[in-house]
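A.B. asks: Sequence first, then the predicted structure:
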Amino acid sequence: MPKVVSNLWFAEQAREAVEFYVSVIPDSRIGSTTILPAETPSGPPGSVELVEFTLGDQAFLAMKAGPLDSFNHSFSIAVLLDSQAEIDRIWDAFLANGGTPEACGWLKDRWGLSWQIVPRKLGEMIANSDRERAKRVTEVMLGMVKIDLAALEKAFKG
C-alpha cells in the first residue's frame, strides 16, 4: 500500500513551524529529521533540512531549503474539530503565534501556510440533503471569521 505525504517547503524555520504545529494539534508528533549531506540547488551541504511529522493521522514532510514559491490558498490544512473549545484553543494559539485571521474559519500562520480551523459538523451540515438547511448554514458561515459552532447549529435547526 503506498503512503501519501504532503510536502511543505519552507524558506527557513521548518523545524520551528513543525514544533509549533505538533504542540497545538492533538495526536501529533515529530518523526525523523534529516540534514542533507550533499550540495543541493538550495545551497551547500547541511543547508537543507527534512522534518517528518504527523498531524492527527496525516503525514507531512517539512523541508527547509531556502526561498522558492510562497504558500498560497491553493493548499491548506483543515483541522476538523468536535467542540467550540477546541476551535477556540487552536485558533487562538495560531493568532498568538503571529497568525492572521481570514474568512470562514481560515487563517494564515506566521509562515504563510493556510489553515481551516472548522467543526467536523460543518461538512455534514453543508452536505445535508435538506438543501434549505444547508443553505442557511452556508450563508451564516460565509459571514464569519472564526467559526461559531453554536451559530451554525442554530442556522441548521432553523
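C.D. replies: Everything's here; your move. Residues are numbered from 1 along each chain as shown.
A.B. asks: CA atoms for contacts and neighbours, from now on please.
C.D. replies: Fine.
A.B. asks: Is it correct that L107 falls within a helix?
C.D. replies: No - note on L107: no helix contains this position according to DSSP: H, G, I helix; E, B strand; the rest coil, which reports strand.
A.B. asks: Which residue is the nearest non-sequential neighbour of it?
C.D. replies: In space, L107 comes closest to P101 once its chain neighbours are excluded; the distance is 4.4 Å by CA to CA, 6 or more residues apart in numbering.
A.B. asks: The structure to be compared is supplied as follows:
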Amino acid sequence: MTKGLVTCLWFDGQAEAAANYYCSVFKDSKITQVTPMVVTFEINGSKFMGLNGGPQFKFDEAVSFMVNCDSQEEIDYYWDTLTKDGGQESMCGWLKDKFGLSWQIIPSNIGELMADPERAQRVMAVVMQMKKLDKEKMENA
C-alpha cells in the first residue's frame, strides 16, 4: 500500500471508469493499479483509490475538490469538461461531475481577491450571481 495520504472514493461498480475519466480530464495523471475491487490513480501528484463498494454510499457536497485555475480558459475547460455527459452545474463555481463528485473550479488568485474585507464583499456579491466563475468580473469587483 502507498505511504502517506490517499483519498478513497466509493463507487458503485464504476471505479475503473471514474479513474479513466479523471485521468483523461487532468494532464498530469495516471492509473497505477487495477483490480476488481479497487483502482489506484494519481492526479497532479495526489493519490486516489477508487473502491467498488456498492450502492450504500453516495457523494455529496460535504466533500469537494478545488481546482485552482490561472486563466479563464482553464476555468472554462474544467467547467465544461466536468459538467458534460451528465454533470450538473451549481452556484458560485461549484459543480458535480457525472459520477456525483463535487468540484470547485476557482481562479488561483481567489485568496488575493478575498484578502481585503471590503473587496471580498464586492467579489462575493459578484460570485453569488454566477454558476461558472468569471475571473475578470471577480478581479474587477
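C.D. replies: That came through fine. No experiment lies behind these values; they were computed from the predicted model shown.
A.B. asks: Please state their TM-score.
C.D. replies: TM-score of the superposed chains, computed with TM-score structural alignment, normalised by the length of structure 2, equals 0.92; 139 aligned residues with a CA RMSD of 1.3 Å.
A.B. asks: show me the contacts for the residue nearest to L107 of structure 1.
C.D. replies: The neighbourhood of P101 of structure 1, defined by CA atoms under 8 Å, 6 or more residues apart in numbering, consists of 95, 107-108, 145-146.
A.B. asks: Quick check: of these, which lies closest to A62 of structure 1?
C.D. replies: Of all those, K108 has the smallest distance to A62 of structure 1: 16.7 Å, by CA to CA.
A.B. asks: returning to what we had before: map the residue nearest to L107 of structure 1 onto structure 2.
C.D. replies: Under the alignment by TM-score structural alignment, P101 of structure 1 pairs with E89 in structure 2.
A.B. asks: try E139 of structure 1
C.D. replies: Using TM-score structural alignment to pair residues, one finds that E139 of structure 1 aligns to A125 in structure 2.
A.B. asks: Three-state assignment for its match, please.
C.D. replies: In the three-state summary, A125 of structure 2 is assigned as helix, counting by three-state DSSP.
A.B. asks: Give me the spatial nearest neighbour of A14 of structure 1, chain neighbours excluded.
C.D. replies: K64 (5.2 Å).
A.B. asks: roughly how far apart are that neighbour and T138 of structure 1?
C.D. replies: The gap separating K64 of structure 1 from T138 of structure 1 is 38 Å, by CA to CA, to the nearest Å.
A.B. asks: residues in structure 1 aligned with stretch 57-71 of structure 2?
C.D. replies: Using TM-score structural alignment, stretch 57-71 of structure 2 lines up with residues 69-83 of structure 1.
A.B. asks: Could you give the separation of the matching stretch from the chain centroid?
C.D. replies: With CA atoms, centre = their mean, to the nearest Å as the basis, the distance from the averaged C-alpha position of stretch 69-83 of structure 1 to the chain average is 4 Å.
A.B. asks: No more questions from me, cheers.
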